[in-house]
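Asker: Here is a sequence with its predicted model. Questions after.
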Amino acid sequence: MQLDIRLFAGLAERLQTSVLPLSVEGESITADGLKQKLTELYPEAAAQISVSFVAVNQNYAPGDALITEGDEVALIPPVSGGDGSSSVQEASADGLYCITDQPLSVDEVTSKVLDDNHGATLSFVGTTREMTGEQRTVHLEYDAYIPMALAQLELIGREIAERWPGTRCAISHRIGTVDVKEISVIIAVSTGHREACYEASRYAIEKLKQSVPIWKKEIWEDGSEWKGHQKGPWDPTLPPSV
């Protein structure tokens, strides 16, 4: 069986490829078995592989999930939401969730959730800060597994609608280079009352940072580093701590 494993962020850098071809004996392999095989073949990346999750057909896979030829397989290192290609603009069918390499507009994203019957609207805006302690950031670079990231953003929207019925949610995330003071993410939420609006907005950003396959690389004056729970433990399938 022949598989092509998609790699991202620091894991792709370590193995110097974004697509890793892999030959596997038999007609299937479990997600845990795949990680074990990759660890044996690439011991230099063992630490990163151990804390990564396998995604099969754009869904996080449990360790006993079977992978067969023809599946779309990715190894997802801990997320933190690299460089994006030019003119990237991908959105969900309803337009509420978007990933783009273009500047984001708070007014545009917020307009998607305005409702005549909602008395509360919040827009969370994440921007690049210059100083983290004594470390000066020049800019950030974001990479994403775009189709799965969009699916995970839509899942966040569905979970919010179940927890806070009637809530409207829209999320846009930028990839590629994001300079200091520029916007990397906008989460807009509207509800009938302010308490639910605060809660839903907080849930959205915490869940995004936990499970959406978007990675952030900090570029400094004297170096760079992929951010996130790169040493684990990390489980994107658990509910966020809010």
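Answerer: Perfect, I can see it now.

Asker: C-alpha from now on. contacts and neighbour counts both.
Answerer: Fine.

Asker: Against residue 138, how distant is the closest residue to residue 100 other than its chain neighbours?
Answerer: Beyond its immediate neighbours in the sequence, the residue positioned closest to residue 100 (Cα to Cα, 6 or more residues apart in numbering) is residue 89, lying 4.4 Å away. Here the distance between residue 89 and residue 138 works out to 25 Å (Cα to Cα, to the nearest Å).

Asker: another one to put next to it:
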Amino acid sequence: MGRKGEGSGERHVDAYRVWEVKTNREKRQRLQRLYVRLSSAVKQACKALRKKHGDAFRREPEKFSEELAGEASKTAGLPKGLFYYAVEWRSMVAEARRKSKRRNGFTPPPVPLLVKVVNSGERLHGKGNAVAVLNVDGKELRVPSAGVAVRLKPSLIRAVLEDVERFPDLKLTLQLTARGRLRLVTHREVKTTWWDGDGKLAVIAVDVNSSHGLYLIAFAFDGEAKLVVQRVFKPPNTTMLTARGHYAQLLQG
């Protein structure tokens, strides 16, 4: 997470929720081919804009985002909306290359794609030109440019809808990796809550998505940090009841 809003007196951080969207081998191969077409088109478009605009494009590529998307779309013969984040992705690739210690086998970062949420034909969230569609009533995620439709778990759809309904400024994107894998990502900015470091503070964290069961951990801060408890509550049905009882004991203590 990164800090923002330093100059305004308010501090904000980037908050994300990420869900892996599982696909079979055939769909991954289609998505992988789409990734290759997208990355190749962006590279060729960047080359064309460097030749056309020279140092102006090198210094401030974000000023040419619309032109870059149009050029990449024309090169690949794909919808322009697929290149909405072309400039950002170009910067991500450059940064990843700087940090990578491998000269061979470098894996570029995922391409972010715009997502819209629809239900019974009505658009609930996202831009009209989004190239990925989360269909609530059909319980699927579609990427038409790759000819891919993926069935989604009801719990995943509920989680995404919960964020969409609660946070009007939410950004919803689909990350397409070089290996043809998909991740749904929600992003928003939140205000930070600061602790003065003097008073007593307790932090209790619960990982409800843990594959090992319900994972609970508690810290106490009183001049120094101290791990108070660390527990794993195994499934099945008594998990929540057991965790709730233990949580009550922690509060009483």
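Answerer: Happy to help now that I have it. Computed from a predicted structure; not experimentally measured.

Asker: Report the TM-score for the pair.
Answerer: Scored against TM-score structural alignment, normalised by the length of the first structure, the superposed chains reach a TM-score of 0.23; 99 aligned residues with a Cα RMSD of 6.3 Å.

Asker: ok, residue 89 and residue 138 of the first structure, which is more surrounded?
Answerer: Taking neighbours as other Cα atoms under 10 Å, residue 89 of the first structure and residue 138 compare with residue 138 leading, 19 against 13.

Asker: That one contacts residue 177, correct?
Answerer: No. Using Cα atoms under 8 Å as the test, residue 138 of the first structure is too far from residue 177 to be in contact (10.3 Å).

Asker: Can you say which helix or strand has residue 48 of the first structure in it?
Answerer: Per DSSP states H and E: residue 48 of the first structure is located in helix 46-50.

Asker: after that helix, next one along is what?
Answerer: Next helix or strand after helix 46-50 of the first structure toward the C-terminus (DSSP H and E): strand 53-56.

Asker: coming back round to it: tell me the buried residues in the helix holding residue 48 of the first structure?
Answerer: Of the residues in helix 46-50 of the first structure, those buried by neighbour count under the rule 16 or more other Cα atoms under 10 Å are 46, 48-50.

Asker: With stretch 186-206 of the first structure instead?
Answerer: By neighbour count, with 16+ other Cα under 10 Å as the criterion, the buried positions of stretch 186-206 of the first structure are 186-192, 196-198, 200-205.

Asker: and which of these is nearest residue 39 of the first structure?
Answerer: Using Cα to Cα, residue 205 comes nearest to residue 39 of the first structure of these, at 32.1 Å.

Asker: List the contacts of that closest one.
Answerer: Contact analysis of residue 205 of the first structure by Cα atoms under 8 Å, 6 or more residues apart in numbering lists residue 187.

Asker: Can you classify it by secondary structure?
Answerer: With DSSP: H, G, I helix; E, B strand; the rest coil as the basis, residue 205 of the first structure sits in helix.

Asker: How much space separates it from residue 183 of the first structure?
Answerer: Relative to residue 183 of the first structure, residue 205 of the first structure is positioned 14 Å away (Cα to Cα).

Asker: I'd say residue 221 of the second structure and residue 202 touch.
Answerer: Yes. Under the criterion of Cα under 8 Å, residue 221 of the second structure makes contact with residue 202 at 6.1 Å.

Asker: out of those two, which sits in the busier spot?
Answerer: When residue 221 of the second structure is set against residue 202 and neighbours are counted by other Cα under 10 Å, the residue ahead is residue 221, at 17 against 14.

Asker: Now the more buried one: closest residue in space that isn't a chain neighbour?
Answerer: Excluding its sequence neighbours, the residue lying closest to residue 221 of the second structure (Cα to Cα, 6+ apart) is residue 201, at 5.0 Å.
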